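Participant: this one's sequence-less:
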């Protein structure tokens, strides 16, 4: 369990740094940011697939293509929302995606939602309503964009469930990053802005921190029981808020902190409940 905690903390820190770096590059077009986030991660995944002799094309290719395409749109929307919202606020709202995944599962996988979960969902949505309704710092455009990202991320979870164990996790990530690199690369041709030497380092770091965040999250889930390690993932919200305050000089209102806290509480309770089933 100690290893799982360390792995999850490393993962949360990595994703938090990724979020802050994206926010720091907000004066660049979002497609250029997505392109570097994807292409650098591919530099890790492709060699690993080749070295382990894993089929790059995978088995459930139509589902892999759908997961990659929808994942690309969700990531692009999330990165776009960071141009309008504080990083901690955007991450908090994005984390209601498991709720949308559960709702999609009812219609697409014929699963049932327990009454306990509806209570946890209501708690999380109450936090969202507080953020949007009472925190005057929350932009309506940014809120709608990150909400759309959360909905699509929920659909991504369903697609990954449908893929199941038919394909290696690296193949799923590789499709996601490959499709994102191709589509964003085409748009980047029209919006390219040459980075400075320090900005080049920041762009490269996007893919590095994104990969390690994903890698150590997987290691945490492999090392311990899901119900013990999964709730730790949400410390990313805390790390991101702290990084935003000290790195980007972001300021959060008391209402904003309460709303984010309620969102995370509802989602964590649902995660624990589902993991123990």
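Facilitator: Received the coordinates, thanks. Predicted, not measured: the structure shown is a model, and the values here were computed from it.

Participant: For the rest of this, base every contact and every neighbour count on C-alpha atoms.
Facilitator: OK.

Participant: Just the buried positions in stretch 103-119, please.
Facilitator: 103, 104, 105, 117 (16 or more other C-alpha atoms under 10 Å).

Participant: From one end of that stretch to the other, what's the distance?
Facilitator: Terminal residues of stretch 103-119 are spaced 14 Å apart (C-alpha to C-alpha, to the nearest Å).

Participant: what's next to that stretch, contact-wise?
Facilitator: 102, 154, 155, 158, 270, 273 (C-alpha atoms under 8 Å, 6 or more residues apart in numbering).

Participant: Please tabulate the residues you listed in a markdown table and include distance to residue 76 and neighbour count as additional columns.
Facilitator: Output for the contacts of stretch 103-119, formatted as a markdown table (distance: C-alpha to C-alpha, whole Å; neighbours: other C-alpha atoms under 10 Å):
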| residue | distance to residue 76 | neighbour count |
| --- | --- | --- |
| 102 | 23 | 21 |
| 154 | 15 | 25 |
| 155 | 15 | 26 |
| 158 | 19 | 21 |
| 270 | 26 | 23 |
| 273 | 30 | 15 |
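
Participant: Next one for the comparison:
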């Protein structure tokens, strides 16, 4: 369990470092370089490379890679424009959408008892984002908050593809498709708005990739001993870490209303995980 706590904390730390890097570097560029760094072990280690490209269901891996890459793109763009804690909170709503997609595309039942925690989650999110929406709003959601929400929508689709793909694909095959298609998805936007990083920014960008790899490896290792249900609940620690670091080191304002909304949202998401027994940590892997 300690390994999973460490993994979730590292994912929160990764979001914080991405926020530091995106002070001047566009979010799309940060996302591209995050994927590029993550792809290095696949290219350099022969044993990993062989397993990474042993693909069986190309269609599912394409869905996973495309939606996963798009989710990270939206997530990092949101991080660049709104407080890192709020961006992370919105991204971590993916279990809610994953449950909906699984009901539609994987034939999994959508239990009636999931509707109450789903409603609680939505109320919590509304409390958080309306406490300080950035830019013109729609139902209280600023455009960058909506981008963060879209990251969860896409992440939920990617998680659904993962759950189906696991029947035939290895973990490395799924990871390689995520990295490869992530590069493809983010590259056009990153190149279009490219800003040459300074040495300090290069350090931050490399750290984003390295920390995400470390978090992913710890998570994969921890799944040998931690039940899926417990893992999904612990993964929400990433939101707390990102929000804490943003508040302490970036002076991001956390109002009483947003704090209440955060607690309500996390409680709703955790309840959704418990009721649906979804594995939500797989995609936070950005």
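Facilitator: Right, received. Where do you want to start? The shown structure was predicted, so the numbers you read here are calculated from the model rather than taken from an experiment.

Participant: Can you give me the TM-score here?
Facilitator: Put the two chains on top of each other and the TM-score (TM-score structural alignment, normalised by the length of structure 1) is 0.90; 271 aligned residues with a C-alpha RMSD of 2.0 Å.

Participant: what's the farthest-apart pair in the contacts of stretch 103-119 of structure 1?
Facilitator: 155 and 273 (20.3 Å; C-alpha to C-alpha).

Participant: tell me the secondary structure for the equivalent of residue 53 of structure 2 over in structure 1?
Facilitator: Using TM-score structural alignment, the partner of residue 53 of structure 2 in structure 1 is residue 56. Under DSSP: H, G, I helix; E, B strand; the rest coil, residue 56 of structure 1 falls in the coil class.

Participant: Pull the contacting residues for residue 56 of structure 1.
Facilitator: Shown in contact with residue 56 of structure 1 (C-alpha under 8 Å, 6+ apart): 46, 49, 50, 171, 174.

Participant: So which residues lie in contact with the helix or strand containing the first one, not counting its own?
Facilitator: Element membership for residue 46 of structure 1 (DSSP states H and E) is helix 30-51. Contacts made with helix 30-51 of structure 1 from outside it, assessed by C-alpha under 8 Å, 6+ apart, are listed as 22, 25, 55-56, 75-76, 79-80, 170-171, 173-174, 177-178, 180-182, 184-185, 187-188, 191-192, 203-204, 206-208, 210-211.

Participant: 7 Å - rerun?
Facilitator: Helix 30-51 of structure 1 has contacts (C-alpha atoms under 7 Å, 6 or more residues apart in numbering) with 56, 76, 79-80, 170, 174, 177-178, 180-181, 184-185, 187-188, 192, 203-204, 206-208, 211.

Participant: With stretch 241-249 of structure 2 instead?
Facilitator: 9, 12, 13, 15, 16, 83, 84, 85, 88, 252, 253, 254.

Participant: so that stretch aligns onto which residues of structure 1?
Facilitator: On structure 1, the counterpart of stretch 241-249 of structure 2 by TM-score structural alignment is residues 239-247.

Participant: can you check stretch 90-101 of structure 2 too?
Facilitator: Using TM-score structural alignment, the residues of structure 1 aligned to stretch 90-101 of structure 2 are 93-104.

Participant: Let me see the ranges of the helices in structure 1.
Facilitator: 2-24, 30-51, 61-81, 87-94, 97-108, 115-134, 140-163, 169-191, 197-223, 226-229, 235-247, 254-276 (DSSP state H).

Participant: now the angle between helix 235-247 and the fourth one, please.
Facilitator: Relative orientation of helix 87-94 of structure 1 with respect to helix 235-247: 160 degrees, computed using axes from the mean of the first three to the mean of the last three C-alpha atoms, to 10 degrees.

Participant: With structure 2 overlaid, how far apart is helix 87-94 of structure 1 on average?
Facilitator: Following superposition, helix 87-94 of structure 1 is found to deviate from structure 2 by 1.3 Å on average (mean C-alpha distance after the TM-score superposition for structure 1).

Participant: Which residues does that helix contact?
Facilitator: 19-20, 81-82, 128, 146-147, 149-150, 237, 240-241, 244, 260, 263-264.

Participant: closest to residue 226 of structure 1 among those residues?
Facilitator: Checking the contacts of helix 87-94 of structure 1 against residue 226 of structure 1 by C-alpha to C-alpha gives residue 264 as the nearest, at 17.3 Å.

Participant: what residue of structure 2 takes the place of that closest one?
Facilitator: So residue 264 of structure 1 corresponds to residue 266, using TM-score structural alignment.

Participant: residues near residue 63 of structure 1, how many?
Facilitator: Residues lying near residue 63 of structure 1 (other C-alpha atoms under 10 Å) number 16.

Participant: Residue 74 of structure 1 maps to what in structure 2?
Facilitator: Match for residue 74 of structure 1 (TM-score structural alignment): residue 71.

Participant: how near is that match to residue 157 of structure 2?
Facilitator: 9 Å.

Participant: Make TSV out of the contacts of stretch 103-119 of structure 1 and add distance to residue 110 of structure 1.
Facilitator: Below are the contacts of stretch 103-119 of structure 1 laid out as TSV (distance: C-alpha to C-alpha, whole Å):
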residue	distance to residue 110 of structure 1
102	10
154	16
155	14
158	12
270	19
273	19
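
Participant: Map residue 215 of structure 2 across to structure 1 for me.
Facilitator: In structure 1, the residue equivalent to residue 215 of structure 2 is residue 213, according to TM-score structural alignment.

Participant: so who does the residue lying closest to that match once chain neighbours are set aside touch?
Facilitator: Counting by C-alpha to C-alpha, 6 or more residues apart in numbering, residue 213 of structure 1 lies nearest to residue 11, which is 4.0 Å off, once chain neighbours are set aside. By C-alpha under 7 Å, 6+ apart, the contact list for residue 11 of structure 1 reads 212, 213, 214, 216, 217.

Participant: Quickly name whichever of those residues is closest to residue 65 of structure 1.
Facilitator: For the contacts of residue 11 of structure 1, the nearest to residue 65 of structure 1 is residue 214 (19.5 Å; C-alpha to C-alpha).

Participant: For that closest one, which non-adjacent residue is closest in space?
Facilitator: Once flanking residues are discounted, residue 214 of structure 1 sits nearest to residue 11: 6.7 Å by C-alpha to C-alpha, 6+ apart.

Participant: That neighbour -> structure 2?
Facilitator: Residue 11 of structure 1 maps onto residue 7 in structure 2, by TM-score structural alignment.

Participant: roughly how far apart are that match and residue 234 of structure 2?
Facilitator: Residue 7 of structure 2 is 9 Å from residue 234 of structure 2, by C-alpha to C-alpha.

Participant: One more: residue 89 of structure 2?
Facilitator: 14 Å.

Participant: try residue 85 of structure 2
Facilitator: 16 Å.
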